[in-house]
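Colleague: Sequence first, then the predicted structure:
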Amino acid sequence: MVSTGERIAIDAMGGDHAPDEIVAGALRAQEELGVKVLLVGEPEKIKAALPSNTNLGQVEIVSATDTIEMDEEPLSAVRRKRSASINVVMDLVKKGKADAAISAGHSGAAMAAALLRLGRLPGIDRPAIGAVFPTMIASKPVLILDVGANVDCRPKFLEQFAVMGSVYSQYVLGTAEPKVGLLNIGEEDCKGNDLAIRTHQMLTSNSQISFLGNAEGRDVLSGRFDVIVCDGFVGNVLLKFAEAVGEIILQILREELPSGLHGQIGTALLKPNLKRIKQRMDHAEHGGALLLGVNGICVISHGSSEAPSIFNAIRMAKEAVDNQVLERIHPQVSSLASE
């Protein structure tokens, strides 16, 4: 496939399976998606992870001499280790040498590096991590944000999340008029804690979004909403729970398929259906979550990401670049900054 011009910088040293799986997913994306991948990390380790038949002239490796470990405090580590792979990745985006950044490493470090090197978009007080979930309606995903960037939030932050999420849902996920919901313990306007009640009032009066009202836990995957906002504490619990449920259901399907010849025949007949089920439920199919609100395209992948997940993270980044997410969000949020 001929390159379409997007240059994606990838933290090749980040994640449980780095650099082997990171490199494998990146090379597949370069071949199938037509992007140019920049593998950032220790050159010798990256070269060792390349297939033996790789043409080194078609692989771009950017040296980074350090790595931020999972047990390190993110902000101090990012400041102390200036040549860490995640810092180099963000610098490439800042200098215009890459169109997007991807990391499966320390998510806190990725966010800290993005904030310190790229900065926030004007009008955004706090960036949010947006994760795409499947719903009961095929081809109608729901975007949840924030799922971990901000443990404590103010109503203004959630309003900004709603606007950014609506833009992403419309231009990347293809939703004509995204319906926004506020995650809460009841549908009534008066339900919830002080944050929920005050946020509900702000979202109701915001003409930039189509606010449908409160979304209870059972509504999250119903397909009724296209965007659901919440603070990062609740969102992260929701994300991890949903991932676990998806894995359990896939495991149950594997265990309950009959064995023997009849089982093999039945499985063969069901293979297309099972593949579609996996695509809708497996978090690896989404690749990660977009960090919305920073002045650059950043995808934070799962620490356990393997090659397919990295491939899909690159696809997500490419779609965000192609659909000019930053350029579309900027005019929408410029007037939303806290006073």
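Modeller: In hand now; what should we look at? Numbers count the residues shown, from 1 in each chain.

Colleague: drop to CA atoms for contacts and neighbour counts, all remaining ones
Modeller: Will do.

Colleague: Run through the helices of the stretch 101-250 of the chain in chain order.
Modeller: Using DSSP state H, counting those that start in this stretch, the helices of the stretch 101-250 of the chain run over 107-117, 155-171, 194-204, 232-256.

Colleague: Please identify the most buried of these.
Modeller: Comparing the helices of the stretch 101-250 of the chain by mean neighbour count (mean count of other CA atoms under 10 Å), helix 155-171 comes out on top with a mean of 24.

Colleague: Give me the angle between that one and helix 194-204.
Modeller: 50 degrees (axes from the mean of the first three to the mean of the last three CA atoms, to 10 degrees).

Colleague: Quick one: residues in contact with helix 155-171.
Modeller: Contact with helix 155-171 is made by 124-128, 130, 143, 145-146, 175-180, 195-196, 198-199, 202-203, 208-209, 226-231, 292-293, 323, 325, 328-329, 332-333, 336-338, as judged by CA atoms under 8 Å, 6 or more residues apart in numbering.

Colleague: cool, and stretch 204-220?
Modeller: For stretch 204-220, the external contacting residues (CA under 8 Å, 6+ apart) are 135, 142, 162-163, 166, 177-189, 200, 203, 225, 228, 332.

Colleague: Could you do stretch 279-290 as well?
Modeller: Stretch 279-290 has contacts (CA under 8 Å, 6+ apart) with 129-132, 134, 243, 246-247, 250, 297-302, 305, 308-314, 316-317.

Colleague: Check stretch 110-125 too.
Modeller: Contact partners of stretch 110-125, identified using CA under 8 Å, 6+ apart, comprise 74-75, 78, 86-87, 90-91, 93-94, 103, 126-127, 149, 157, 160, 291, 293-296, 298, 300, 330, 333-338.

Colleague: Kindly report the same for stretch 72-80.
Modeller: By CA under 8 Å, 6+ apart, the surrounding residues in contact with stretch 72-80 are I68, A84, N87, H106, G108, A109, A112, A113.

Colleague: Could you dump these into CSV and include distance to Q279?
Modeller: Compiled in CSV, these are given as follows (distance: CA to CA, whole Å):
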residue, distance to Q279
I68, 32
A84, 34
N87, 32
H106, 26
G108, 27
A109, 29
A112, 31
A113, 31
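
Colleague: State the distance from the residue nearest in space to the middle of the chain to A24.
Modeller: Centroid-nearest residue in the chain: A289, 0.9 Å away (criterion: CA atoms, centre = their mean). Taking CA to CA, to the nearest Å as the measure, A289 falls 20 Å from A24.

Colleague: F133 now?
Modeller: For F133, the distance to A24 (CA to CA) stands at 25 Å.

Colleague: and stretch 302-313, which residues are buried?
Modeller: By 16 or more other CA atoms under 10 Å, the buried positions in stretch 302-313 come out as H302, G303, S305, E306, A307, P308, S309, I310, F311, N312, A313.

Colleague: Comparison target below:
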Amino acid sequence: MRRRRAPPHRLRHLRHLPRTSGRGAAAVGASPSAANPSEGAAAGRDRRAGPRPVVLDAMGGDDAPATPLEAAAIARRAGIEVRLCGPSTVVGPDGLHAPERIAMDEDPAFTLRARPRASIRVAARAVAEGRAVALVSAGPTGATVGAALLELGREPGIRRPVVAARLDVGGRHVVLCDVGAAVDPDASTLASHAGLGRDYARRLGIAEPRIGLLNIATEPGRGTAVVKEAAGLLAELDGFIGSVEPAGVLAGAADVVVTDGFTGNLVLKTLEAAAGTGHGGDRAAVVLGVRGTVLVAHGAASATDLAHAVRWAATIGGSDATADDSRGQRP
């Protein structure tokens, strides 16, 4: 029996906030109410009780659950509705009970299906069922993306989602995608990711995003076979300016920078290491191409960083800035 999934909201308005100090899920795991009757009852209370919260994975991150618990407290003091997801002994009676977790060194492809009551799956399920407006986790990227696919499903026409980080480069925002979802994509996947990144940039207020393909040189015909093929496909995309080198990324030559998840993750971590305190972006990346708002934070994120991610999730989750819209309208 299929569980009904809340339909995605359309984009209405997105305002910037200041920074703070499966598809077929029922086939792979029991529903929350079946696995835990008290959790099902809590879901009913949530639907009657005002604004939907951001659900924060209490078991995700290098220092979980201590850091997520502190992050939730910071976010709540800032007026953000937050609900923690994890074992009841950790999250208390008001949290979402999830007795299992997925560790950083485990294979998410296997463990996600074997553990329907893992915190990341229960949290994603809450978004799918409309009990939360967004999900934030500092757990394994693969597990977070996988849980989003299992519980939320893909947007129409999307084969593989992309994890997009919003960088602050020279006082302007640059969308970097991918930073971890697809480490070895083909050319068509890169082209699809470019479209998702372009639409996301538009929703962030960039009317005509310039799209660049990360490469070793800007001249045509350079790069790997996949990069060269992707450049040919991207030539038909509005806003494509060609290849950009890392120096061009830092100079703000493009508003959207497309690359594979392996390279993008290295770029992101290099910028974070060079800056010492981070790259000045959102401190969490957004999963684009799934039917809901899901953010992936760095495993070593501080409580303040994670609270900032929760705040950003509440902002874009309330306006569905991650939902696919081929019209690419501005907010």
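Modeller: Ah, there it is. Predicted model, so just to flag it, every value in this text is computed and none were measured.

Colleague: Looking at the alignment, what corresponds to the residue nearest to the centre of structure 1 in structure 2?
Modeller: For A289 of structure 1, the aligned residue in structure 2 is A285 (criterion: TM-score structural alignment).

Colleague: element containing its match?
Modeller: strand 284-288 (DSSP states H and E).

Colleague: so what's R47 of structure 2 closest to, chain neighbours aside?
Modeller: R131 (6.5 Å; CA to CA, 6 or more residues apart in numbering).

Colleague: and that neighbour, how many neighbours?
Modeller: Residues lying near R131 of structure 2 (other CA atoms under 10 Å) number 23.

Colleague: on that earlier part again, quick one: the strand holding A285 of structure 2 to structure 1 mean distance?
Modeller: For strand 284-288 of structure 2, the mean deviation from structure 1 after alignment is 0.8 Å (mean CA distance after the TM-score superposition for structure 1).

Colleague: after that strand, next one along is what?
Modeller: With elements assigned by DSSP H and E, the helix or strand that comes after strand 284-288 of structure 2 is strand 294-297.

Colleague: Relative to structure 1, which residues correspond to that next one?
Modeller: So strand 294-297 of structure 2 sits over residues 298-301 in structure 1, by TM-score structural alignment.

Colleague: Looking at structure 2, name the residue matched to T199 of structure 1.
Modeller: With TM-score structural alignment as the criterion, T199 of structure 1 lines up with A230 in structure 2.

Colleague: what does A64 of structure 1 give?
Modeller: Looks like A64 of structure 1 aligns to A98 there (TM-score structural alignment).

Colleague: which residues sit in contact with that match?
Modeller: A98 of structure 2 is in contact with C85, G86, P87, S88, R117, A118, S119, V122, counting by CA under 8 Å, 6+ apart.

Colleague: Just the ones of these in strands?
Modeller: The strands, defined by DSSP state E, take in C85, G86 from the contacts of A98 of structure 2.

Colleague: Tabulate the contacts of A98 of structure 2 (JSON lines), appending distance to V55 of structure 2 and neighbour count.
Modeller: Converted to JSON lines, these look like this (distance: CA to CA, whole Å; neighbours: other CA atoms under 10 Å):
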{"residue": "C85", "distance to V55 of structure 2": "7", "neighbour count": "32"}
{"residue": "G86", "distance to V55 of structure 2": "10", "neighbour count": "28"}
{"residue": "P87", "distance to V55 of structure 2": "14", "neighbour count": "22"}
{"residue": "S88", "distance to V55 of structure 2": "15", "neighbour count": "15"}
{"residue": "R117", "distance to V55 of structure 2": "15", "neighbour count": "25"}
{"residue": "A118", "distance to V55 of structure 2": "14", "neighbour count": "24"}
{"residue": "S119", "distance to V55 of structure 2": "10", "neighbour count": "29"}
{"residue": "V122", "distance to V55 of structure 2": "10", "neighbour count": "26"}
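
Colleague: Which parts of the stretch 51-200 of structure 2 are strands?
Modeller: Counting by DSSP state E, counting those that start in this stretch, the segments of the stretch 51-200 of structure 2 that form strands are 54-57, 82-86, 96-97, 134-137, 162-169, 172-177.

Colleague: okay if I get those strands as a markdown table plus distance to L268 of structure 2?
Modeller: Shown next, in a markdown table, are the strands of the stretch 51-200 of structure 2 (distance: least, CA to CA, whole Å):
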| stretch | distance to L268 of structure 2 |
| --- | --- |
| strand 54-57 | 22 |
| strand 82-86 | 27 |
| strand 96-97 | 32 |
| strand 134-137 | 18 |
| strand 162-169 | 8 |
| strand 172-177 | 8 |
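
Colleague: Just tell me which of the ones you listed ends up closest to A42 of structure 2.
Modeller: Closest approach to A42 of structure 2 among the strands of the stretch 51-200 of structure 2 (CA to CA): strand 96-97, 8.3 Å.

Colleague: Tell me which helix or strand the residue of structure 1 most remote from its centre sits in.
Modeller: Each residue of structure 1 has a distance to the centre, and by CA atoms, centre = their mean the biggest one is for L261: 40.9 Å. Assigned by DSSP H and E, L261 of structure 1 belongs to helix 260-281.

Colleague: What lines up with D184 of structure 2 in structure 1?
Modeller: D184 of structure 2 maps onto D152 in structure 1, by TM-score structural alignment.

Colleague: So that match is in contact with D231, correct?
Modeller: Yes. Contact criterion CA atoms under 8 Å: D152 of structure 1 and D231 qualify, at 6.4 Å.

Colleague: Which residue of these two possesses the greater neighbour count?
Modeller: Using other CA under 10 Å as the criterion, D152 of structure 1 and D231 rank with D231 on top: 25 against 13.

Colleague: could you list every residue that touches the equivalent of I102 of structure 1 over in structure 2?
Modeller: Aligning on TM-score structural alignment places I102 of structure 1 opposite V136 in structure 2. The contact partners of V136 of structure 2, by CA under 8 Å, 6+ apart, come to V54, V55, L56, D57, V294, L295, V296, A297, A309, V310, A313.

Colleague: what angle sits between the host helix or strand of W312 of structure 2 and helix 187-203?
Modeller: Under the criterion of DSSP H and E, W312 of structure 2 resides in helix 303-319. Interaxial angle of helix 303-319 of structure 2 relative to helix 187-203 (the same axes, to 10 degrees): 90 degrees.

Colleague: Average offset of helix 303-319 of structure 2 relative to structure 1?
Modeller: In this overlay with structure 1, the average offset of helix 303-319 of structure 2 from its partner residues is 1.6 Å by mean CA distance after the TM-score superposition for structure 1.

Colleague: Which elements pack onto that helix?
Modeller: For helix 303-319 of structure 2, the elements it packs on are strand 54-57, helix 66-77, strand 134-137, strand 294-297, judged by 3 or more CA pairs under 8 Å, 6 or more residues apart in numbering; DSSP states H and E.
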